[in-house]
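Asker: quick one: sequence and predicted model below, then my questions.
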Amino acid sequence: MNVYEEVLSAINEIKRTGFTVESVEPDFYLGGDLGVDSREMLEIWYELEQRLSIRVADSDKRDRYTLQDVVDVLRAQLDHRALVA
């Protein structure tokens, strides 16, 4: 599973955009570069939790500014789930 692609897919679904792996960089800012507002980001987190069958603590969702920040949090959750299983 490519977590980066899942994040882009969720952003595209919520924002009705067409970002691709080729059109964005991991260090793009969610707000500034991709135009994601705080309400949309909550929807994106929810969508990603559903898709990946994980739960991300609210505290882990705060202060995530770039695509890479979100990917890192999700990968950590997926790694933790794999260790527990």
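Answerer: Cool, got the structure.

Asker: from here on, contacts and neighbour counts on C-alpha atoms
Answerer: Will do.

Asker: number of residues surrounding residue 56?
Answerer: 16 (other Cα atoms under 10 Å).

Asker: this is the other structure I want to compare:
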Amino acid sequence: MSNEKIFALILEVINEVQNTAFSIENVEPDYYLGGELGIDSREMLEIWYEIEKRLSVKVHDYDKRDVYTLKDVIDIFEKQLVVEPAH
């Protein structure tokens, strides 16, 4: 799965959890999850769960630490999909 498709999926999930209308056109990968996007820790847990479910991957909790930007999240899932391809 391409970086752009992962980015679009993450934004789709964020929009569902937060009831927002973020898109690739109005959000940059370097936006901070808590800052520019206003995602709190409870919402982030929902977002992680939903993305993992849709991509059929499991991200270890230790990989979720020190994640601050959308790019950080994209990189984690991109790496997971190379290591553990979705079926």
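Answerer: Right, received. Where do you want to start? Computed from a prediction, not measured in an experiment: that's the story for all the values here.

Asker: burial count for residue 5 of the first structure?
Answerer: Residue 5 of the first structure, neighbours per other Cα under 10 Å, totals 14.

Asker: kindly report the same for residue 59 of the first structure.
Answerer: Residues lying near residue 59 of the first structure (other Cα under 10 Å) number 7.

Asker: kindly report the same for the one 5 residues further on.
Answerer: Under the neighbour criterion other Cα under 10 Å, residue 64 of the first structure is assigned a count of 16.

Asker: check residue 27 of the second structure too.
Answerer: 14.

Asker: so the counterpart of it in the first structure is in which element?
Answerer: Under the alignment (TM-score structural alignment), residue 27 of the second structure pairs with residue 24 in the first structure. Counting by DSSP states H and E, no helix or strand carries residue 24 of the first structure.
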